[in-house]
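Q: Coordinates only, no sequence provided:
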């Protein structure tokens, strides 16, 4: 039996989903929430195995709630269940720590299979979402045949460097990547050390010279 928390701000949709889940023999709905703050609190008190999370909600929203749950309770699998299928939403959810991403048009069987899979530690995406994920990594694989600048940096450090080169400060980078500002400061320090850059401005200049983050506008 898999324990599940349902999070959605639309009461009618939430009620319908609860009815569907309640008819599943292997699912036990332990609670519901209508916003991100309540979702985080409910995870703390109810300890579900799986959270079905909407993205667009009042307050901190589904992405920030997912990031907090993933950080504090990595054993809890968050599955995003949303109307949004754009690439930005998909990859923002993955960066936040979601282990699954389904569209609200998914059938009951798909939802049931997804709950069981993520409870086992798997990652699951709906068909149209999976196409975007596969397409992204296929393009990344093709791009990887071209030598990258600064191979000494990790993928996360390259991501931080790119945002630095776009002009974002540490607070903005932290929000974009769902990290703490302290973590971002540490990443920046590591980048400067690896690039042997004396200042942040020098690292940004080198990044832009290498075509990372675009030229200053």
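A: Here it is on my side, so go on. Predicted, not measured: the structure shown is a model, and the values here were computed from it.

Q: From now on I want contacts and neighbour counts done on CA atoms only, so please keep to that.
A: Noted.

Q: Can you give me the distance of residue 85 to residue 14?
A: Using CA to CA, to the nearest Å, we find residue 85 at a distance of 20 Å from residue 14.

Q: Tell me the buried residues in stretch 101-109?
A: Applying a neighbour-count criterion of 16 or more other CA atoms under 10 Å, the buried positions in stretch 101-109 are 101, 102, 103, 104.

Q: Check stretch 16-31 too.
A: In stretch 16-31, residues buried by neighbour count (16+ other CA under 10 Å) are 17, 18, 21, 27, 28, 29, 30, 31.

Q: Use this one as the comparison:
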């Protein structure tokens, strides 16, 4: 089985080296390139053909968000996971609209880094619950929960279970393990949830869950 090809874009050498060491201890992941600027990230995305890019936001020449927008405009682009910190809510919101597949705190444990790369490589996404909550608190104006929100009326009970776990930042693999079902079953549920809610991706589904009061910042 081919390895997951990763590009690490961060202006700090120690961060790039640390991520490389962590990722390359896994037999299914290979760091094929590094970039210290947004401009270099765009170039390496074309030259190295990575499957996944770990993209820092604050970089010289061109920031990671501008680089993300440029890369995702290209045909058949790689999946991009944005690296962020707690004080970057507006940046996260912009990255969401640019099409980033996930968000990861720069000081997240190695297990979350590895899980985020694997999830992104399979078309899934992994979003730190703390980032999702801050994003929703800032932009979604959560409602007080009163029974099942009418916006979620079309969802089955199992789909509501899946949505609740998505709102907690779980990947498809983690949801499958928690609900004791196959990961393919979870993917089917997620696809149906997105269709029924009329949203583009699971991040937007999470925003709906918080905005309607179905999920709350204390629901973990």
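A: Received it, and whenever you're ready, just let me know what you need. Since the model is a prediction, treat every value here as computed from it, not as a measurement.

Q: Show me what secondary structure element comes after the longest helix seen in the first structure.
A: Of all the elements of type helix in the first structure, the one with the most residues (DSSP state H) is helix 127-143. If you walk from helix 127-143 of the first structure toward the C-terminus, the next helix or strand you reach (DSSP states H and E) is helix 155-165.

Q: on that earlier part again, make TSV from the buried residues of stretch 16-31 of the first structure and add secondary structure to it.
A: What follows is the buried residues of stretch 16-31 of the first structure, written out as TSV (DSSP: H, G, I helix; E, B strand; the rest coil):
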residue	secondary structure
17	helix
18	helix
21	helix
27	strand
28	strand
29	strand
30	strand
31	strand
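
Q: what do we get in the first structure for residue 27 of the second structure?
A: Under the alignment defined by TM-score structural alignment, residue 27 of the second structure is paired with residue 25 of the first structure.

Q: wait, is its match part of a strand?
A: No. If the criterion is three-state DSSP, then residue 25 of the first structure is coil and not within a strand.

Q: how much space between it and residue 54 of the first structure?
A: Note on residue 25 of the first structure: its distance to residue 54 of the first structure, by CA to CA, is 23 Å.

Q: just residue 195 of the first structure next, same as before
A: As defined by CA to CA, residue 195 of the first structure lies at a distance of 40 Å from residue 54 of the first structure.

Q: Looking at the two, which one has more neighbours?
A: Neighbour comparison, residue 195 of the first structure and residue 54: the larger count goes to residue 54, with 30 against 16 (by other CA atoms under 10 Å).

Q: can you tell me which residue in the second structure aligns to that one?
A: Aligned by TM-score structural alignment, residue 54 of the first structure pairs with residue 56 of the second structure.

Q: re the thing from before, take the buried residues of stretch 16-31 of the first structure and lay them out in CSV including distance to residue 97 of the first structure.
A: Below are the buried residues of stretch 16-31 of the first structure laid out as CSV (distance: CA to CA, whole Å):
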residue, distance to residue 97 of the first structure
17, 23
18, 24
21, 23
27, 22
28, 23
29, 22
30, 22
31, 21
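
Q: Burial check on residue 86 of the second structure, number of neighbours?
A: Taking other CA under 10 Å as the criterion, the count of residues near residue 86 of the second structure is 11.

Q: swap in residue 39 of the second structure?
A: Here the number of neighbours of residue 39 of the second structure (other CA under 10 Å) works out to 18.

Q: With residue 10 of the first structure instead?
A: Per other CA under 10 Å, the neighbour tally for residue 10 of the first structure reads 12.

Q: ok, it touching residue 34?
A: Yes. Residue 10 of the first structure is within contact range of residue 34, at 7.3 Å (criterion: CA atoms under 8 Å).

Q: Tell me which residue is most central in the second structure.
A: residue 102 (1.3 Å; CA atoms, centre = their mean).

Q: Identify the residue of the first structure aligned to that one.
A: Aligned against the first structure by TM-score structural alignment, residue 102 of the second structure finds its counterpart in residue 100.

Q: Closest to residue 202 of the first structure out of the buried residues of stretch 101-109 of the first structure?
A: Ranked by distance to residue 202 of the first structure (CA to CA), those are led by residue 101 at 39.2 Å.

Q: So that closest one belongs to a helix, correct?
A: No. Counting by three-state DSSP, residue 101 of the first structure is not found in a helix; it is strand.

Q: count of neighbours near residue 42 of the second structure?
A: With neighbours defined by other CA under 10 Å, the count for residue 42 of the second structure comes to 21.

Q: Which position in the first structure pairs with it?
A: Aligned by TM-score structural alignment, residue 42 of the second structure pairs with residue 40 of the first structure.

Q: Test my guess that its match contacts residue 63.
A: No. With contact defined as CA under 8 Å, residue 40 of the first structure and residue 63 do not form a contacting pair (11.5 Å).

Q: ok, now which ones touch residue 128 of the first structure?
A: Counting by CA atoms under 8 Å, 6 or more residues apart in numbering, residue 128 of the first structure makes contact with residue 85.

Q: mind checking what it lines up with in the second structure?
A: Aligned against the second structure by TM-score structural alignment, residue 128 of the first structure finds its counterpart in residue 130.

Q: Show me what residue 178 of the second structure aligns to in the first structure.
A: Residue correspondence to the first structure (TM-score structural alignment): residue 178 of the second structure is left unmatched.

Q: quick one: secondary structure of residue 178 of the second structure?
A: Three-state secondary structure (criterion: three-state DSSP) places residue 178 of the second structure in helix.

Q: what's the burial count for it?
A: For residue 178 of the second structure, the neighbour count with other CA under 10 Å is 12.
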